[in-house]
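Asks: with the sequence up front, the predicted model follows.
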Amino acid sequence: MSGSISGMTDSETAYAKINLALHVRKRLPDGYHQIETIFAFLDHGDLISVAPGEGVRLEIDGRFAGGLSSTDNLVVQAARRLADLSGVSQGARLHLDKRLPVASGIGGGSADAAAALRLLNRFWGLDLSLAALADIAKPLGADVPACIHSETCRGTGIGQDLAMISGDDLQGYAALLINPLVAVSTAEIFAAWDGVDRGGLGEGRVMEVARNGRNDLQKPAIALVPILTDMLQLLDAYQPVMAKMSGSGATCFALFDTLDAAVEAEHHCRKTISEIWTMTGEIR
C-alpha cells in the first residue's frame, strides 16, 4: 500500500494480535514458558512506513509514541537483523505511527517488528517467504513469528511453533478491544502465574476450541489490575460470542457476529468507563 506520510514510499500495517485462548503448561529454564495458544489478528493496528535513507533510522509519532525509544526499539533490531542476514547495504528511513497501547497484550512491539520485516522485504526486493521471515524473527521475541503471518494460527512451544488454521471459522467475526490505559509487564504477569498445568487446548474447529479455552494469565493480571474484572463484566453484558483478556493483559476483547454489534458495544463501553482505549475491527 502507498504511504500517506510525506516522502514515504510504502507502508505496512502492524496488525493487532489477540490470544483467543492461552494455556500455560510449564516454566522453562531459560525464563520462557511452554504455552498453547490460538492467535488471531484484527485488520487494524500500528502503521510502519519506509523511505530511502542512510543506514537504518526510525521516527515515531502517534498517540502512544511517548516514552518509546527510536534507537533501542524492536523495529530497528528487526531491520538491522534482516539487513545483516540478507547482505543488504541499502538504508531505510522508517516511520512508526504508534496507535496501539504499549505493553498491552495485543502484539505491540512484536507486531511492529513483524510489519517492519514484511515492509523491508518488499522495499529491499528480497522476495523472502513469510516462513523465512518468521524464522529470521524468532530471536526477536516469542510473538514475532506469529505476527509475521498475522493470520489465525495455533502456537505451541513458547508460541513460535505455528500451525496455520486454513479455512477457519473466524471469518466474518468482528472484535472490540478495550484497554484501561495501564501498562503491564509480561514478565511480571508470567511470574505471578501459579505454576499449575490445567491442561492443553482441545481439538476441533477453532471457534469451539477458543470458546472452551482459558487464559491462564487472566487471574494473575486481575490481581495486579483489578479494573480488568469490570471490563470483562462490561463486555459480557453485550452478549458477545466470547470475551477474554488477551495475552498478558491488560487489553480485553470480545468477539461479535458483526462489526456493527462491536461498534455499538464500543460506544456503550466508552460511555461507561471514561479512561479506556478502544478499537474495533474484523478478524483477518
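Replies: Thanks, I have it.
Asks: contacts and neighbour counts: CA atoms only from here.
Replies: OK.
Asks: quick one: contacts for residue 253?
Replies: With contacts defined as C-alpha atoms under 8 Å, 6 or more residues apart in numbering, the neighbours of residue 253 are 18, 175-178, 235, 243-246.
Asks: so who does residue 68 touch?
Replies: Neighbouring residues of residue 68 by C-alpha under 8 Å, 6+ apart: residue 60.
Asks: so it: helix, strand or coil?
Replies: Of the three states, residue 68 takes coil according to DSSP: H, G, I helix; E, B strand; the rest coil.
Asks: burial of the nearest residue to residue 217 once chain neighbours are set aside, as a residue count?
Replies: Spatial nearest neighbour of residue 217, chain neighbours left out: residue 248 (5.8 Å); criterion: C-alpha to C-alpha, 6 or more residues apart in numbering. For residue 248, the neighbour count with other C-alpha atoms under 10 Å is 27.
Asks: residue 104 is in contact with residue 248, correct?
Replies: Yes - contact between residue 248 and residue 104 holds when scored by C-alpha atoms under 8 Å: they sit 7.5 Å apart.
Asks: mind listing the shared neighbours of those two?
Replies: Where contact means C-alpha under 8 Å, 6+ apart, the residues bridging residue 248 and residue 104 through contact with each are residue 184.
Asks: quickly find the element holding the residue positioned nearest the centre of the chain.
Replies: To find the centre residue of the chain, average its C-alpha atoms and take the closest one (C-alpha atoms, centre = their mean): that gives residue 107, at 2.2 Å. Using DSSP states H and E, residue 107 sits in no helix or strand.
Asks: next, the one to line up against it:
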Amino acid sequence: MPATLPKVLVETARAKVNLTLSVLGRRPDGYHELESLVAFADVGDEVTLQVDAPVGVTVSGPFAGAIDSENIASRALRAVAEAAPSLRLGGVAIEKKLPVAAGIGGGSADAAAVLRAVRRANGAQASEVDWPALAASLGADVPVCLMSTAQFMWGIGRETASLPGIPALPAVLVNPGVPLATGPVFQALKAAPAPERDALPALPGPFTDITSAAEYIRLRGNDLEPAAAGLCPAIGTVLAALGAEPGVLAARMSGSGPTCFAIFGTALHAEAAAERLRAHNPGWWVVATTLT
C-alpha cells in the first residue's frame, strides 16, 4: 500500500433533508414505495477514521447519549471487512452533532461517511468494492447519503438521480427535542398497497431560482406529516413557528419527523429566523443552513 495514502480522514455526515416525500403505497415485502426530493445541509456529524487503529466506533458530542442501539457505523465497518478483507480499516470517532431519531438521516449519514472515508483511505484498491451496493445493504437511506448531494429518490430509496440544477436553498432546521421513530409513523399512515410501477418517475425541475424550488416543495409536501404530527404534536407547533417567520417561502417536515425545515428567500432571513427561534424556544435544536 503506498505510503502517501492518508492515515487520518475526516468526513462530514451531512444532515439529509427530504424536501418532499410522497408515499405511493406499501409493498408486499413491507417496505413503502416512495418518491422524494432530497438535499443535504451544510451541518452534520463529524466522522474521523484513524487508519490502523483498533477497528471500532466511539461516539461523543451533544447527542451521543441518545443512541440506544448498535450504531450503523459499526455495521458499515463490518460490511467493508466482509466485502474486501484486504482494505485498510481502523477506528472511527463520531462527534454526534445531529439529533437522533429526527428524520434527517443522521445514522445513515454516519454510515455513508464511514464508507467514504474507507474508500479514500485505500486509494485505487478501493475500486474492488461496489460501494453503492454496499451502502444499500446497510439501509435504504445510506446510498443517497453516500453521494451527499441533491437527489431525486424513488422505490424504497435505493434508486436515485442527481439534480445538479437545484439552487442552493437558505434554510432553517428545527427539532423540538422529541425523538420520533420511523416505524410508528408509517404504521399510523396505514398506506394502501403500492401500485405496480410501469415507468420511471418524472424528475422535478429544472428550477430557475429559490422561489420556484420553494413552490415545488410547498405544493408536493410530505405525506407523512399528518401521521407524524398526530404522534408528536410538537411538529405542528414547530411548523407554525417557522411559517410565521419573515421571508419564509415554504415550511415542511423532513422524512418521518420530527425535524422540520423552512426555506427562505435569503440567507440573512434564515439566520435572523434561527436566532429568534432559538431565543424563544431554548429547548429546540435550531440551525441556519444551506441545502444543496
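Replies: Everything's here; your move. Everything numeric in this text was worked out from a predicted model, so none of it was measured.
Asks: overlay them and tell me the TM-score.
Replies: These two chains, once laid on top of each other, score a TM-score of 0.89 by TM-score structural alignment, normalised by the length of the first structure; 273 aligned residues with a C-alpha RMSD of 2.3 Å.
Asks: what sits closest to the corresponding residue of the second structure for the residue nearest to the centre of the first structure if chain neighbours are left out?
Replies: With the correspondence set by TM-score structural alignment, residue 107 of the first structure lines up against residue 105 in the second structure. Here the nearest residue to residue 105 of the second structure in space, its sequence neighbours aside, is residue 16; by C-alpha to C-alpha, 6+ apart that works out to 5.4 Å.
Asks: over to residue 185 of the second structure?
Replies: Using C-alpha to C-alpha, 6+ apart, the nearest residue to residue 185 of the second structure is residue 228, at 5.4 Å.
Asks: residue 23 of the second structure now?
Replies: Computed as C-alpha to C-alpha, 6+ apart, the closest residue to residue 23 of the second structure that is not its neighbour in sequence is residue 34, at 4.7 Å.
Asks: on the three-state scheme, the residue nearest to residue 105 of the second structure is what?
Replies: Using three-state DSSP as the criterion, the local structure at residue 16 of the second structure reads strand.
Asks: just checking, the residue nearest to residue 185 of the second structure touches residue 254?
Replies: No - look at residue 228 of the second structure against residue 254 with C-alpha under 8 Å: they stay out of range, at 10.5 Å.
Asks: where exactly do the strands run in the first structure?
Replies: With DSSP state E, the ranges of strands along the first structure come out as 10-27, 33-51, 56-61, 92-97, 153-156, 161-164, 174-179, 242-245, 252-256, 277-282.
Asks: present those as JSON lines; the columns should include distance to residue 82 of the first structure.
Replies: Formatted as JSON lines, those follow (distance: least, C-alpha to C-alpha, whole Å):
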{"stretch": "strand 10-27", "distance to residue 82 of the first structure": "16"}
{"stretch": "strand 33-51", "distance to residue 82 of the first structure": "15"}
{"stretch": "strand 56-61", "distance to residue 82 of the first structure": "11"}
{"stretch": "strand 92-97", "distance to residue 82 of the first structure": "12"}
{"stretch": "strand 153-156", "distance to residue 82 of the first structure": "23"}
{"stretch": "strand 161-164", "distance to residue 82 of the first structure": "21"}
{"stretch": "strand 174-179", "distance to residue 82 of the first structure": "31"}
{"stretch": "strand 242-245", "distance to residue 82 of the first structure": "33"}
{"stretch": "strand 252-256", "distance to residue 82 of the first structure": "33"}
{"stretch": "strand 277-282", "distance to residue 82 of the first structure": "30"}
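Asks: count of neighbours near the equivalent of residue 232 of the second structure over in the first structure?
Replies: Taking TM-score structural alignment for the superposition, residue 232 of the second structure sits opposite residue 225 in the first structure. Other residues lying near residue 225 of the first structure total 17 when counted by other C-alpha under 10 Å.
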